[in-house]
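In: With the sequence up front, the predicted model follows.
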Amino acid sequence: MSANARKTAPLPDDIRARKGGVPIVSLTAYTTPMAQLMDAQCDFVLVGDSVGMVLHGLESTLGVTLDMMILHGRAVKRGLNHAMMVVDMPFGSYEESCEQAFRNAARIMAETGAGAVKLEGGVGMAGTIAFLVGRGIPVMAHIGLTPQSINTLGGYKVQGRGAAGDALLGDARAVADAGAFAVVLEKVPAVLADRVTQDIAIPTIGIGASAGCDGQILVVDDMLGLFTAFKPKFVKRYATLGAQAEAAIAAYASEVRARAFPAPEHIFADTQPEALK
């Protein structure tokens, strides 16, 4: 094999096989440039419906449409060579019936080149997951805090505390038995996340869960400090790019008003230098 052969992106079965091994790395992405930055470091990249809040200024994920997810999925795919791409199914695109879910998941797969889709829900979505997997669409599940259900959950609260932990474990078992190749655990107590991780045969991907999960995911704009409207407890800021960008924009504005920009090195002369003719 050539030493320069390009590494191919993992498949869902490759992610599934990482259970109990080196932790799986994932981030969200919504644009080509961001996807390019994370491609070499991530095992899979999620085109999350969090795009509605992060890039479109929506108050929640509920206003995100299928067309929006496909648009951003195409953009992210252009920036990936090594990481697998997973695309969120938005609210209202899969809950009505298995057939509705298949039509929309098939469209996402065909129009974006995604390796898999992700949908929210546990026991109640197990039948839909099995229906999709049985028809060739790999599914990543998402349980715990499911942002598309905030109106019934009463907000962005920790899920699975106390006696509710048994129900969440039941959700995890249901999606694993239905054929999901991995499951996101969002905003659940660490001891419960560890219990789920030990109990089911597919990888758990934590976000506000436990370091004992089989992998981790964060919204990239959160961890880079680009999205600052709020900061969940589970987010670690690895940079403060938003503050740096704000300072850079202020410096630009100041130089423009002072006619310090553009400087001579940024403008063009009437005649081309002799050496370049």
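Out: That came in fine, so what should we check first?
In: okay, CA-based contacts and neighbour counts for the rest of this
Out: Noted.
In: Show me the strands in the stretch 101-250 of the chain, by range?
Out: With DSSP state E, counting those that start in this stretch as the criterion, the stretch 101-250 of the chain has strands at 116-120, 139-144, 182-186, 204-207, 215-218.
In: Dump these to a markdown table, plus distance to Ile249 and mean neighbour count.
Out: A markdown table is the format used below for the strands of the stretch 101-250 of the chain (distance: least, Cα to Cα, whole Å; neighbours: other Cα atoms under 10 Å):
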| stretch | distance to Ile249 | mean neighbour count |
| --- | --- | --- |
| strand 116-120 | 37 | 24 |
| strand 139-144 | 38 | 27 |
| strand 182-186 | 35 | 28 |
| strand 204-207 | 32 | 28 |
| strand 215-218 | 27 | 22 |
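In: want to compare, so here's the second one:
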Amino acid sequence: MSVQSSKRRLSPANIEALKGQRPIVSLTAYTTPIAKLLDPHVDFLLVGDSLGMVLYGLDSTVGVTMDMMIAHGQAVMRGAQNACVVVDLPFGSYQESKELAFRNAARILKETGCSAVKLEGGAEMAETVDFLTQRGIPVLGHVGLMPQLINTTGGYRSLGRTDREVAKIRRDAKAIDDAGAFAIVVEGTVEPVAREITSKLRAPTIGIGASPACDGQILVSDDMLGIFTDFKPRFVKHFAELAPLIGKAAEEYAAEVKARTFPGDEHTFRIK
């Protein structure tokens, strides 16, 4: 099923069914205009808690709140008509108990109208994933590098370089798969491990800094568009270079305002 020909919004079940059929396409979105532009080209849009860093200038995703996620989830839903929309559960909103996770996930689905939630975690979160899916809340899992755990893992780095890391990633991915996640993001994981996981899981894997053999790929849209110029991870490709264009446009605007050439007569309301 192609996004363009679909008459109804893609569902988590549609995403799950794409495993083995064709690669799954995903990007993050945080606003209505960007969601409208990306919607015709992707299978699902993720309203990621990366918005804390991308939009709010936070040092990590830890400071993101439920209210922030809901506001941006609502904005993306206004712009997306075809893609499945998934909203991140922010740090602290689901780890305490499966009951708390359900309350917050249900709130996100009710207040945004999105189709699913995403949470980070492996074997320790499997019971929660099962609890949610058994109660009608589709879950996108997330294993490997988990940004919400950055304070305990010691920074952003690729994983799967030691036997211990490999064993943990394997265990985590299988646990979340067995718990019923409809897909699993695999982040910052060395290629052979991500490839192996992809071949063994029921659920499709969505790679970011993982293997091209994953069942799909996701990038932060602002990274993909080349808006950030001060930091470019190895796994990011700039499919556009918008930062210099935005800077140039602002420069030209400022010059015309100072020269009083903008606004011109064609931009001004006159009494007829």
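Out: Received the coordinates, thanks. In this text the structure is predicted, and so the values were computed from the model without any measurement.
In: related to what we said a few turns ago, what's the closest of the strands of the stretch 101-250 of the first structure to Tyr30 of the first structure?
Out: Among these, strand 215-218 comes nearest to Tyr30 of the first structure, with 13.0 Å by Cα to Cα.
In: if we can go back for a sec, quick one, which of the strands of the stretch 101-250 of the first structure is nearest to Val25 of the first structure?
Out: strand 215-218 (5.7 Å).
In: Just give the closest residue to Asp194 of the first structure, not the sequence neighbours.
Out: Gly212 (5.8 Å; Cα to Cα, 6 or more residues apart in numbering).
In: Then Gly225 of the first structure?
Out: Thr240 (4.4 Å).
In: Surely Gln36 of the first structure forms part of a helix?
Out: Yes - under DSSP: H, G, I helix; E, B strand; the rest coil, Gln36 of the first structure sits within a helix.
In: rewinding a little: tell me which of the strands of the stretch 101-250 of the first structure lies nearest to Leu169 of the first structure.
Out: For Leu169 of the first structure, the closest of the strands of the stretch 101-250 of the first structure is strand 139-144, at 9.6 Å, according to Cα to Cα.
In: Check the mean deviation of that closest one from the second structure.
Out: Here strand 139-144 of the first structure, set against the second structure after superposition, deviates by a mean of 0.4 Å using mean Cα distance after the TM-score superposition for the first structure.
In: Now do that strand against strand 182-186, angle only.
Out: Counting by axes from the mean of the first three to the mean of the last three Cα atoms, to 10 degrees, strand 139-144 of the first structure lies at 20 degrees to strand 182-186.
In: Please tell me how far strand 139-144 of the first structure is from the chain's geometric centre.
Out: 12 Å (Cα atoms, centre = their mean, to the nearest Å).
In: any residues touching it, and which ones?
Out: Outside strand 139-144 of the first structure, the residues that touch it by Cα atoms under 8 Å, 6 or more residues apart in numbering are 116-122, 129, 132-133, 158-160, 168, 171-172, 175, 179-188.
In: again with stretch 69-85 of the first structure
Out: 7-11, 29-36, 39-40, 42-49, 87-90, 108, 111-116.
In: ChimeraX command for the buried members of these?
Out: Listed next is the ChimeraX selection for buried residues among the contacts of stretch 69-85 of the first structure, using 16 or more other Cα atoms under 10 Å:
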select :9,11,29,30,31,32,34,35,36,39,42,43,44,45,46,47,48,49,87,88,89,90,108,112,113,114,115,116
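In: picking up where we left off before, who touches the residue nearest to Gly225 of the first structure in this structure?
Out: Applying Cα under 8 Å, 6+ apart, the residues contacting Thr240 of the first structure are 224-226.
In: Distance check, it against Ala176 of the first structure.
Out: 37 Å (Cα to Cα, to the nearest Å).
In: centroid residue for the second structure?
Out: Nearest to the geometric centre of the second structure sits Leu46, at 3.6 Å (Cα atoms, centre = their mean).
In: does that residue count as helix, strand or coil?
Out: Following three-state DSSP, we place Leu46 of the second structure in the strand state.
In: list the contacts for it?
Out: Contacts of Leu46 of the second structure (Cα under 8 Å, 6+ apart): 26-29, 85-88.
In: So for Phe181 of the first structure, what's the nearest residue that isn't a sequence neighbour?
Out: Nearest to Phe181 of the first structure is Arg16, by Cα to Cα, 6+ apart, at 5.3 Å.
In: now do Leu10 of the second structure
Out: Leaving aside its chain neighbours, Leu10 of the second structure sits nearest to Cys84 (4.8 Å; criterion: Cα to Cα, 6+ apart).
In: can you pull the contacts of Ile271 of the second structure?
Out: Residues near Ile271 of the second structure by Cα under 8 Å, 6+ apart: none.
In: cool, Ala101 of the first structure as well?
Out: Contacts for Ala101 of the first structure were tallied using Cα under 8 Å, 6+ apart; they are 93-95, 128, 132.
In: circling back to that earlier point, do I have it right that the residue nearest to Asp194 of the first structure meets Val196?
Out: No - assessed by Cα atoms under 8 Å, Gly212 of the first structure is found out of contact with Val196, at 10.1 Å.
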